[in-house]
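>>> prediction below, plus the sequence it came from.
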Amino acid sequence: MTSPTGPSAGQAQIPRSTPESPWPVRIVSMKVGQWIDRLGELWVEGQITQLTRRGGGIAFLTLRDPAAEVSIEVTCLPAVLDRSEVPLTEGTRVIMRGKFSYFPARGSLSLRVTEVRAVGIGELLARIEQLRRLLQAEGLFDPRLKRTPPFLPGTVGLVTARASAAERDVRKIASERWPAVRIRAEYATVQGPTAVPQLIRALQTLDADPEVDVIVIARGGGSVEDLLPFSNEALCRAIHAATTPVVSAIGHEPDNPLCDHVADIRAATPTDAAKRVVPDVGAELVRVGELRGRGRIALRGWVQREAHGLAGLRSRPALSQPRRIVDSRADEVARLLRDARRDVRRLIDAETATTTHLAARLKTLGPAATMARGYAVVQRVTTDGENPVVRSVAEVEPATQLRVRLPDGAVRAVVMRAERGARVTEAVSPSKEDPK
């Protein structure tokens, strides 16, 4: 692949750079210059951080991005700066029109500016309003996301300028309200082009400290331009991403930068911020005293109510004369016991008479009574021991062994012969046995 190495159309083609055929530095610088030259003119927005006018008719400036630590070198004629409607100083927000130039001898890049416009207040406010709508649409202002600082923070993080009035106010008010409170300060520039990166760095440092319970971002009053860093998108998103509750105390009551909407609490002034995050020990002691007094009154009233109720219970007859109910029921219990005993005796007597009568009838109808009148029970003796009762002459044969039960015992007999219709049965070899 080949590419032109200069503006001249008839210049020779330069072969591709390889380890065997590397480009000289002059060729590399020339090609870089060609690519930069292709950018043409452009508009750039930023903040002036350094402005130097030299006697040679050239002004040197450093233009810095308001949200990041990125800057470029700018050169222009002093007349270009003089034509600005607003005096240009360090920190001024500007829009510049120019073209980049590459200097091969030094290997440096510079923006050659032909027109400079200062960003007006109206335009800044319009951009802030546009950013406000964007952040609100994304939910960064949602009240449901606001966190409540602890009642008594152990350590209060403070982001402010070194030795500023805001720092003095916060420390003074906090120590007056709660002398034991600890404040850890992280200092940052609170206006100008370097403010946003330093503020974000200080905020993230305090947010990473586990001992810091709440962070206060404090700054005194100022113009719209002075408070621009606190409406920066990067700072607002850093506040939203913090895990520690953040209190915004920027300027005075009329000042309303965007970080006030993103922070968990908006304080009108640094003094108000100290009052919001640090409780007043005097007021708390008074409140504790009031609560203790109310507690004593409530406890005394409760004891009196309970004592009155207990006295009412003790005055009732059931508790004042507990034996009275028993005594009044003793006669009734004795009468019921007598009635119960009488009824039980009557029932026992009736059942005894019934049992005696049934026993007599059973004895009269039983075989023992029949045998006592001269009858006997004849059983046929069998080998299995069942000895069935003989009820007919046909049930026995000659030589059958019999057992004859009498009232006072039993005898054994052997059948000699059977006579039908006869009244006497002859028995041989009688023997007396004990009744079974």
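Arrived safely, thanks for sending. Numbers count the residues shown, from 1 in each chain.
>>> from now on I want contacts and neighbour counts done on CA atoms only, so please keep to that.
Fine.
>>> quickly note the distance from residue 305 to residue 318.
Residue 305 sits 21 Å away from residue 318, going by C-alpha to C-alpha, to the nearest Å.
>>> and what of residue 80?
Residue 80 is 109 Å from residue 318, by C-alpha to C-alpha.
>>> just residue 365 next, same as before
66 Å.
>>> three-state assignment of the spatially most central residue of the chain?
For the chain, the residue nearest the mean C-alpha position is residue 147 (15.3 Å; C-alpha atoms, centre = their mean). Here residue 147 is recorded as coil under DSSP: H, G, I helix; E, B strand; the rest coil.
>>> need the contact list for it.
245, 264 (C-alpha atoms under 8 Å, 6 or more residues apart in numbering).
>>> with residue 260 instead?
Residue 260 sits next to 248-250, 266 when contact means C-alpha under 8 Å, 6+ apart.
>>> alright, now check it against this:
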Amino acid sequence: MNHNHGLVHGEVGPPAAKTTLPATAMETTAENPWPLRMLSQKLKTHIERVPPTWVEGQVIELNRRNSVTYLTLRDTEAEASFSLMAFNSVMARLELPLEPGSRVVAQLKPELYVKTGRLSMQTRDIRPVGLGDLLARLERLRQALGREGLFDADRKKPLPMLPHRIGLITGRDSDAKKDVIRNASLRWPAVAFEVREVAVQGVNAVSQVMKALAELDGRPDVDVIVIARGGGSLEDLLPFSSEDLIRAVAAAATPVVSAIGHEADRPLLDEVADLRASTPTDAAKRIVPDVNEELTRIGRARQMLDRRVDHLIRVESERLAALRSRPVLSAPATMVASRAEDITRLTQRARNCMTSALHRDADRVGHLKAQVRALSPQNTLDRGYAVVQLPDGSILRDSADAAPDTRLRIRVAVGEVAAKVI
């Protein structure tokens, strides 16, 4: 480097030579920078520490040049891609040549070319993902999520009997969308839809379906959400077995109906959804009732209600007639008259009993009076006897008690006389 001793104050010139360079990038300054080659070398050293990594993706570009094959590998569920480099010795291990659109797993080792600072991904091994591999992977994911309880029947929410607004997540201008709307409207013309058209296959499918699900789940006027797609290959339906989508459906507060593919198609979305429909048409039939069937049921219910009411009125009328025919209601005075006769008869009986008791007691009193009169002193006097009393009023019972000159009172039947003992 050139020294800057001759620079005018305020001018910027090349940095002065340093005897030691900063040990870390954070220690570099404008006055003491790293040479570019040093940054490149340090990046290469750091990148070379990254171990070989197995990744999964989809081949979207493939270009063979002499002894090297250049590939572009894209993530299956997001906008992310890498350029790969594979020698022919690696590609020769494949039983069948790769084609754009193939799903593969590859072991990559990042490398940095120091001279240009270009990062490349050297492919050490690459293997196509077959149908059996995908099925085995889905089964492992199914079992893992099942153990968490995401597929349990007791966590599934019941669908409303008559949803007023249905959220529909489906492909752009797809047959599935037309089937759901047409069949649901034929069954219940008043039903309304809130449609979200999204990608239903490819790298953007999962993110767009999850975004639409979050929007519809946040709307209070949406009563049920239908995720619908027509049939397709296992690879086409893979987005509907995405773990992120499965967890989003499990966390939704609104009931979710899965209507993916045909009867034989069973993505993991069918397991976590609150209702699994075999086809989009089947979903339309199961989320809304048939207006004609409901009107028929209402008619039958009204007829049954009319019969029940008529039967009840007839039974109660007969019961009232039976009650009115009873003597107590047909001639209520009869009961009063019979009770009046009872009262009269009992009253006369009471009077007779009282008269008889009075006569018996009068006779008894007369008899007692006769006895009293027979035993009274007056009755004895009336028979000629007399009662002699001493002056002190006591009865003279012994003549010895009457000394001479004693004055006596002698009571006879009528009156009394005075006497003197001689």
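Nice, I can see it. The shown structure was predicted, so the numbers you read here are calculated from the model rather than taken from an experiment.
>>> circling back: please pick the buried ones from the contacts of residue 260 of the first structure.
Neighbour counting by 16 or more other C-alpha atoms under 10 Å classes 248-250, 266 among those as buried.
>>> want to throw those into JSON lines with secondary structure and distance to residue 356 of the first structure?
What follows is those, written out as JSON lines (DSSP: H, G, I helix; E, B strand; the rest coil; distance: C-alpha to C-alpha, whole Å):
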{"residue": "248", "secondary structure": "strand", "distance to residue 356 of the first structure": "112"}
{"residue": "249", "secondary structure": "strand", "distance to residue 356 of the first structure": "114"}
{"residue": "250", "secondary structure": "strand", "distance to residue 356 of the first structure": "117"}
{"residue": "266", "secondary structure": "strand", "distance to residue 356 of the first structure": "109"}
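>>> farthest pair within those residues?
Taking C-alpha to C-alpha as the measure, those span a maximum distance of 8.6 Å, between 250 and 266.
>>> now the element after the longest helix seen in the second structure, going C-ward?
Secondary structure of the second structure per DSSP state H: the longest helix is helix 332-375. Using DSSP states H and E, the helix or strand that directly follows helix 332-375 of the second structure along the chain is helix 377-382.
>>> and that next one, which stretch of the first structure?
Under the alignment (TM-score structural alignment), helix 377-382 of the second structure falls on nothing in the first structure.
>>> report the distance from the helix or strand just after that helix to the chain centre.
Following helix 377-382 of the second structure in sequence order, the next helix or strand is strand 387-389 (DSSP H and E). From the chain centre to the centre of strand 387-389 of the second structure is a distance of 119 Å (C-alpha atoms, centre = their mean, to the nearest Å).
>>> the very next helix or strand once past strand 387-389 of the second structure maps to which residues in the first structure?
Once the chain leaves strand 387-389 of the second structure, the next helix or strand it forms, by DSSP H and E, is strand 407-411. Using TM-score structural alignment, strand 407-411 of the second structure corresponds to no residues of the first structure.
>>> quick check: buried residues in strand 407-411 of the second structure?
Buried residues in strand 407-411 of the second structure, counting neighbours by 16+ other C-alpha under 10 Å, are found at 407-411.
>>> go on, stretch 52-67 of the second structure?
The neighbour-count check on stretch 52-67 of the second structure (16+ other C-alpha under 10 Å) flags 52, 56-59, 62 as buried.
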